[in-house]
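Asker: can't give you the sequence, but here's the structure:
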């Protein structure tokens, strides 16, 4: 069911690629350490100064794992645990209408979501089996692939954490700074080091950043989360436009292959795309430049208000030119050369399907529905990969998996066995483009169910749209609240969870965003989606609405000009989008 308000006039949508309006400098102190001094201006900043969270692991292992959930200090529970990848999950049975009215302790269960950090998305089958075993032994078989290349488990108890860390670290994995006001996982190309068309393998740069700076006390108290991405692939496959700092491979006419530097991207309730600083970064200097940007955020980032404590707000005030100057003068001590922008990608960045590697073998990108897998599925996946002569795979920023190093004669057998596991190498264009956040099933911030609703919609749409000639994958992103973990503003169809009113009664539903996209999603230029005032979809109406708007797109698009869904959605009349 769709609810719209045709009587209200909608302002013209922001043009594709347009920036959010810059914020005005506040007359009050913003908590910028290099401007206002380090005195904490809120309770969150106070506890972080006392203990930023890195030391809480010892208390988890020595006190809380022995004393159980009731022994956990509240500040550790609601703050410092995050630094080690632990969030309390939502208590079952609490409807979305109560999300904003209950206190955290009323919403939370005595179980945790655990985020396993996978920098660059690089995994071995041995590591995959360990994650699968943890899921089966401690997480009720849960496992979700995130859109930041991590794996999330649920139903974890604090008593299990010492053994979980022992197993993870024995195979080179961990949860250090997987959440919290710290440098989060570094996104990397899922085909780094193996793609035939790669410009540069960014793996050494990712390794240098993580080995030097993850767990570094000097960066363990940032204003808020700090998201990073690096890719050497021309598909620009790490959603660089929505990261705090990102490096995109480019060939400089004088200096050879290096990186174009982007800063200040982020979504949530105040979306803003990152901006190029216009500099060229040679590979050997990537880690130092990354460190400089992280230090700028630490020293100049806003700390007084949590909803303004992201790097994008500082960039909006400073502008790219000042940011570059401060980076060079205060943190690097040298000027970076001017650099060109990377060309527009010619291929999608999700790497789904069968592709030849530069060594003649093949990699196979597969799509689970909305990133949902399970411990048993991951264990079987490891078996299947090894039976086909490989021990390597990658996670992706699109809730997908890529299996590497498959001999040509084994490809079709692998594809068939992965399909039997629900991992499709040749998915429908709807399944391929759909992602969903955790939703109300586990998340304390959520208002609406996501994974189940999105899965049901995908299955229904595969039947309804069968035989239609879609020109490209339709990205359908389903989010359980306004925070945009599923990147709703950068999807063809983005659904933001909220309560909607139908026949005078509030029910779970979604606000609709249309026509967003990133360079890695077949977009000539990244842009944020438009909203049509009053256009909302009930939770059980995703398939109905998507079918209707996709059919309208196919009927009206300028096929001769290769018009995409995003381009059509931005020019279409409101009536066509209902």
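Answerer: That came in fine, so what should we check first? Please read all numbers here as calculations on a predicted model, not as lab measurements.
Asker: okay, CA-based contacts and neighbour counts for the rest of this
Answerer: OK.
Asker: quick one: residue 498 from residue 424, how far?
Answerer: 31 Å (Cα to Cα, to the nearest Å).
Asker: How about residue 276?
Answerer: With Cα to Cα as the criterion, residue 276 and residue 424 are 36 Å apart.
Asker: Over to residue 27?
Answerer: In terms of Cα to Cα, residue 27 sits 54 Å off from residue 424.
Asker: which one of these two has more residues nearby?
Answerer: Taking neighbours as other Cα atoms under 10 Å, residue 27 and residue 424 compare with residue 424 leading, 25 against 6.
Asker: next up, a second structure to put side by side with the first:
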């Protein structure tokens, strides 16, 4: 059963929270209140595919209509990338668009076969100058894509069941899933059927192709809480109901960026079979009641914050599902479990998976092709990407694991990385992103290599997240050390890349947004010095079993400078 639409049953109007109209459709007036709403109303973003195939790929970049170029092409995973050579004083405005595109390849649940990975590797080599990045949304991101090549890229992707449909835009984005779904010995419930059902029923559907803004989903039955459910719009978290058995706890309204909010539990229990219907109900609420007037408030988290969970649950059950959901238990959050699945771990069937760490998710076409070959040599045909920019090879025979590990290590993908290498994440940064102020991928690698040499004795998990702008694609506010890119003027008015420091963010057993200390900023070329200094202070002051995040939240200000 699909979620009801306004045509089927008029949703109740949201309780007004301010005198100015929010632009919510449920208020009865669909007049577009900004240009994004205008171009979406004029033509569904899904329709641009035909123009890409029939016109733009044949007539070239100059033929692309402006609203398609900067708007609707996102519905097919395409953003113009940043012109090269522009520093961080140029951001967000006109004149930054290069005549090349970033393309996101959608990998729901992070699932790839070795055949699919090899096709992606070939596309990277043939059409994207060898570029490929693993994102923290379980996608693979390419750069330097020409519009003339998009039809061939789509043809290759679709021949193996992949694509870029709704990888960007005001739509449901990729569905995060546990990368070890169906194989982990401690799994509460396998969410794979729910991920596949959501994608199969709703991907590319006009029912949800015009949302107020992006909509992020996560489904996992892992007790390690491995999909960052606290920062998604809607998440289904595996739990064991005392009477109804295994199922999911429902969370809504998470998101970071410039106004971070952690998701909230609705307190409902959802069975595996109910997940797609309940997902559609939550997505329908966002479509109908979400705020469309201002882009900076057009996320579900603002509606949840204004309504509260009690009202949100009431609207979901009465107006979109037509029935009440049973109450359910909260998930257990064991502090000792790590979320990234790096290392060698045993399947429930006796085989193992091997999880490796690419620094900041940066790989390339040649590496991906070699990973596919090495996986098959180890008896595997299944690859998984994680929400932590890591890569897993599943189904490995135990006696072949060390040979696979040696091959992957030679590619710069260690299965036994240092804590520094294991905990780093980085967004796209100024290399390609038009919103970025600072470089991130190369800076992450240099910082990690410096810290490995200076402080190899780091013996506990420590996460360093580098973000090139305030939008927090690399989850600045949930890292032990979150670094938000900024620019300043140095000597002779030269642009100096700096990072605002956030400390003590965490998800999992003790979720918390990071601490911001007034005026704590570090020059990019001094990052290893600062991180070494604050880490040594932590090692000297920590209590028994105390995490870096817990220490950072209690430390004196002079100790974290």
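Answerer: Thanks, I have the structure now. Because the structure is predicted, anything quoted here is derived from the model rather than measured.
Asker: Can you show me the helices along the stretch 301-450 of the first structure?
Answerer: With DSSP state H, counting those that start in this stretch, the ranges of helices along the stretch 301-450 of the first structure come out as 311-318, 320-326, 375-387, 411-420, 429-433.
Asker: want to try JSON lines for the ones you listed, with distance to residue 117 of the first structure and mean neighbour count as columns?
Answerer: Below are the helices of the stretch 301-450 of the first structure laid out as JSON lines (distance: least, Cα to Cα, whole Å; neighbours: other Cα atoms under 10 Å):
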{"stretch": "helix 311-318", "distance to residue 117 of the first structure": "22", "mean neighbour count": "22"}
{"stretch": "helix 320-326", "distance to residue 117 of the first structure": "29", "mean neighbour count": "16"}
{"stretch": "helix 375-387", "distance to residue 117 of the first structure": "16", "mean neighbour count": "19"}
{"stretch": "helix 411-420", "distance to residue 117 of the first structure": "24", "mean neighbour count": "16"}
{"stretch": "helix 429-433", "distance to residue 117 of the first structure": "24", "mean neighbour count": "23"}
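Asker: mind checking which of the ones you listed is nearest residue 157 of the first structure?
Answerer: Of all those, the one in closest proximity to residue 157 of the first structure, counting by Cα to Cα, is helix 375-387 (16.6 Å).
Asker: Average offset of the closest one relative to the second structure?
Answerer: After superposition onto the second structure, helix 375-387 of the first structure sits on average 0.6 Å from its aligned residues (mean Cα distance after the TM-score superposition for the first structure).
Asker: okay, the angle between that helix and helix 411-420?
Answerer: Put simply, helix 375-387 of the first structure runs at 170 degrees to helix 411-420, going by axes from the mean of the first three to the mean of the last three Cα atoms, to 10 degrees.
Asker: contacts for helix 375-387 of the first structure?
Answerer: With contacts defined as Cα atoms under 8 Å, 6 or more residues apart in numbering, helix 375-387 of the first structure is touched by 125-126, 128-129, 131-136, 141-143, 391-392, 403, 414, 417-418, 421.
Asker: swap in stretch 107-117 of the second structure?
Answerer: Contact with stretch 107-117 of the second structure is made by 138-140, 157, 160-162, 174-179, 192, 195, 199, 368-369, 372-373, 375-376, 380-386, as judged by Cα under 8 Å, 6+ apart.
Asker: repeat that for 7 Å
Answerer: Contacts with stretch 107-117 of the second structure, where a contact means Cα atoms under 7 Å, 6 or more residues apart in numbering, come from 138-139, 160, 174-179, 195, 368-369, 372, 381-386.
Asker: residues contacting residue 235 of the second structure?
Answerer: Taking Cα under 7 Å, 6+ apart, one finds 217, 218, 219, 229, 250, 251, 252 in contact with residue 235 of the second structure.
Asker: quick one: the second one and residue 175 touch, right?
Answerer: Translated: residue 218 of the second structure. Yes - applying Cα atoms under 7 Å as the test, residue 218 of the second structure and residue 175 come out as touching, 5.6 Å apart.
Asker: Residue 277 of the first structure -> the second structure?
Answerer: Taking TM-score structural alignment, residue 277 of the first structure has residue 266 as its aligned residue in the second structure.
Asker: where does that match land in three-state SS?
Answerer: For residue 266 of the second structure, the assignment made with DSSP: H, G, I helix; E, B strand; the rest coil gives strand.
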